[in-house]
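Trainee: Sequence and predicted model, in that order:
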Amino acid sequence: MKLYVSPRAPNPRRVQMFIAEKGIRGIEEVAVDLVKGEHRSSDHRARSPLAKVPVLELDDGRYLGETRAICSYLEGLYPEPNLMGDSFEERAFVEMTDRRVELYLFGGIMNCVRHTHPGLAPLEQPQFEDFGRSQGEKVREVARWLDEELGRQPFVAGERFTIADITAFCAIEFARGLMRFRPGAEGMANLQDWRDRIAERPSARV
């Protein structure tokens, strides 16, 4: 299999971190340069019609896009260590939390950065700065919710590490770099402590 990624892009990093947590070997990584517009090339659009990364090329020649779908496929191939829930009940609650993080934290961070950071202008035209700033404010509301959750439990979805932690960590790290968001500096000690714990995992270094 081949995984098409882009350096420093948070969605590919989610899949790379998932693969590292699984200990999966043998998936070739192929870099797609977003700055140079390689994701819009005809070759890449044949893999991903909407010009997105990551994309997983399967051994039978099919292409699987969308981060969560790729992770679900890999979870099926490599069920251990389990990262998406053992029982139907746990899977539902892990997915609920992961979707909340993806839609409201991760998505807000992406909107803020893409519409306010000049370096992202080539990827987001036109930029709407007011929208971006409002998204940055909403991100902090969601982060405060997550901080409260982490005051009651050690991991994002409960008592153990799951895909929801990967999604949240990649989101927070992206915000650290381009939004200068530091949870601890904004009174979110639980979120900061959790971030620092996750950063010590080998998968966080991919």
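Mentor: That came in fine, so what should we check first? Numbering: from 1, shown residues only.

Trainee: hey, let's count contacts and neighbours off CA atoms from now on
Mentor: Fine.

Trainee: which ones are touching residue 167?
Mentor: 14, 98, 101-102, 106 (Cα atoms under 8 Å, 6 or more residues apart in numbering).

Trainee: Which strand or helix spans residue 126?
Mentor: Residue 126 is part of no helix or strand when elements are defined by DSSP states H and E.

Trainee: Pull the number of nearby residues for it.
Mentor: 10 (other Cα atoms under 10 Å).

Trainee: and it, how far is that from residue 116?
Mentor: 11 Å (Cα to Cα, to the nearest Å).

Trainee: what's the answer for residue 95, then?
Mentor: Using Cα to Cα, residue 95 is found at 30 Å from residue 116.

Trainee: ok, residues contacting the lengthiest helix in the chain?
Mentor: The helix that spans the most residues within the chain, counting by DSSP state H, is helix 129-152. Helix 129-152 is contacted from outside by 104-105, 108-109, 111-116, 156, 183, 188-191, 194, using Cα under 8 Å, 6+ apart.

Trainee: In helices, which of those fall?
Mentor: Counting by DSSP H, the contacts of helix 129-152 contribute 108-109, 111-116, 189-191, 194 to helices.

Trainee: related to what we said a few turns ago, can you tell me which of the contacts of helix 129-152 are buried?
Mentor: Buried residues within the contacts of helix 129-152, counting neighbours by 16 or more other Cα atoms under 10 Å: 104-105, 108-109, 111-116, 156, 183, 188-191, 194.

Trainee: In the protein, mark out all the helices, start to finish.
Mentor: Going by DSSP H, the chain shows helices at 10-22, 42-47, 67-77, 88-100, 107-116, 129-152, 163-178, 189-198.

Trainee: Against that first model, consider the following:
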Amino acid sequence: MMHLYTYDPAPNPRRLTLFLSYKGIELPTTQIDMRENEHRGADFLAINPLGTLPALLTDDGVLLTEVIAICDYLESQHPAKPLMGSTPLERALVLSWDHRIFVSIFEAFAEMLRNRSPAFENRALPGPLDVEQIPALEERGRKRFRGSLELFDKELGDKPFLCGDTVSFADIDLLVGVETARWVKESIPEGCSRLEAWLERTREALA
């Protein structure tokens, strides 16, 4: 039976939570408390050796550990209210934007958070490996985050959403990225009025 392992407050799980909520998908779920390091405990590592969340165990017994893969799989089973595009080109646009957002926003956030917080000592990268912090990467992450949002603001232009006239999973990801950046005292840069308006539209569309 399909089963979801997640931790709602964390950024990657929230991406999936918004996807599920918008589409009205309900799944049997177990919360793995990352604050208590349950994701690094033996019980969960026996399920997902990467120790990452969310993770979806499919009806076929296959474990999916990447949010974009989980959403693509679930959309194929629940096509109503599409978030991954309704045509091959639309899907390609969603995937293209999603990759850019993950690399330029989520990875930038991770550089800021994981290279400064004592809670991530020797855990500068997610996963089972011990990786030392590099303090200089915190400032690089801030530059990447701000510069990427300024570029996104220009590219958004007059479009209501990133991929056109309707909300998509790319919008969900950028929304989560922007809101989560408050953890490291970052937000949409001043002057990015298109993104500010987009943020309100996206929140309303997903409500």
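Mentor: Nice, thanks for sending it over. These numbers were taken from a predicted model, which means no experiment stands behind them.

Trainee: Any idea what the TM-score comes out to?
Mentor: Aligned and superposed, the two chains score 0.88 in TM-score terms (TM-score structural alignment, normalised by the length of the first structure); 200 aligned residues with a Cα RMSD of 1.9 Å.

Trainee: re earlier: can you tell me which of the ones in helices among the contacts of helix 129-152 of the first structure lies closest to residue 22 of the first structure?
Mentor: Sorting those by distance to residue 22 of the first structure puts residue 194 at the head of the list, at 20.5 Å, by Cα to Cα.

Trainee: now the equivalent of that closest one over in the second structure: how far from residue 132 of the second structure?
Mentor: Counting by TM-score structural alignment, residue 194 of the first structure corresponds to residue 198 in the second structure. Computed as Cα to Cα, the residue 198 of the second structure to residue 132 of the second structure distance reads 37 Å.

Trainee: and if you look at residue 101 of the second structure?
Mentor: 25 Å.

Trainee: cool, and residue 4 of the second structure?
Mentor: Counting by Cα to Cα, the gap from residue 4 of the second structure to residue 132 of the second structure is 30 Å.

Trainee: And residue 179 of the first structure? What does it align with in the second structure?
Mentor: Match for residue 179 of the first structure (TM-score structural alignment): residue 184.

Trainee: how about residue 11 of the second structure, what's its partner in the first structure?
Mentor: Looks like residue 11 of the second structure aligns to residue 10 there (TM-score structural alignment).

Trainee: Can you report how many residues neighbour its match?
Mentor: For residue 10 of the first structure, the count of nearby residues is 23 (other Cα under 10 Å).

Trainee: before we move on, what about residue 97 of the second structure?
Mentor: 20.

Trainee: same deal with residue 14 of the first structure?
Mentor: 26.

Trainee: And residue 58 of the first structure, by the same measure?
Mentor: Residue 58 of the first structure - counted by other Cα under 10 Å - has 13 other residues nearby.

Trainee: what separates the counterpart of residue 39 of the second structure in the first structure from residue 200 of the first structure, distance-wise?
Mentor: Using TM-score structural alignment, the partner of residue 39 of the second structure in the first structure is residue 39. According to Cα to Cα, residue 39 of the first structure stands 32 Å off from residue 200 of the first structure.

Trainee: Ok, residue 69 of the first structure next?
Mentor: Distance from residue 69 of the first structure to residue 200 of the first structure, by Cα to Cα: 26 Å.

Trainee: For residue 81 of the first structure, which non-adjacent residue is closest in space?
Mentor: residue 22 (6.0 Å; Cα to Cα, 6 or more residues apart in numbering).

Trainee: can you pull the contacts of that neighbour?
Mentor: So residue 22 of the first structure contacts 78, 80-81 (Cα under 8 Å, 6+ apart).

Trainee: ok, for the match of residue 39 of the second structure, nearest residue in space, not its chain neighbours?
Mentor: residue 51 (5.2 Å).

Trainee: Could you measure from the one you found over to residue 168 of the first structure?
Mentor: Counting by Cα to Cα, the gap from residue 51 of the first structure to residue 168 of the first structure is 24 Å.

Trainee: Please apply the same query to residue 137 of the first structure.
Mentor: For residue 137 of the first structure, the distance to residue 168 of the first structure - Cα to Cα - is 17 Å.

Trainee: Residue 20 of the second structure: how many residues sit nearby?
Mentor: With other Cα under 10 Å as criterion, residue 20 of the second structure counts 16.

Trainee: Skipping adjacent residues, who's closest to it in space?
Mentor: residue 26 (7.0 Å).

Trainee: Around that neighbour, how many other residues sit close by?
Mentor: Residue 26 of the second structure: 10 neighbours (other Cα under 10 Å).

Trainee: distance of it from residue 19 of the second structure?
Mentor: Noted for residue 26 of the second structure: a distance of 11 Å to residue 19 of the second structure, by Cα to Cα.

Trainee: same question, residue 7 of the second structure
Mentor: For residue 7 of the second structure, the distance to residue 19 of the second structure equals 15 Å [Cα to Cα].

Trainee: Over to residue 205 of the second structure?
Mentor: Distance, residue 205 of the second structure to residue 19 of the second structure, by Cα to Cα: 12 Å.
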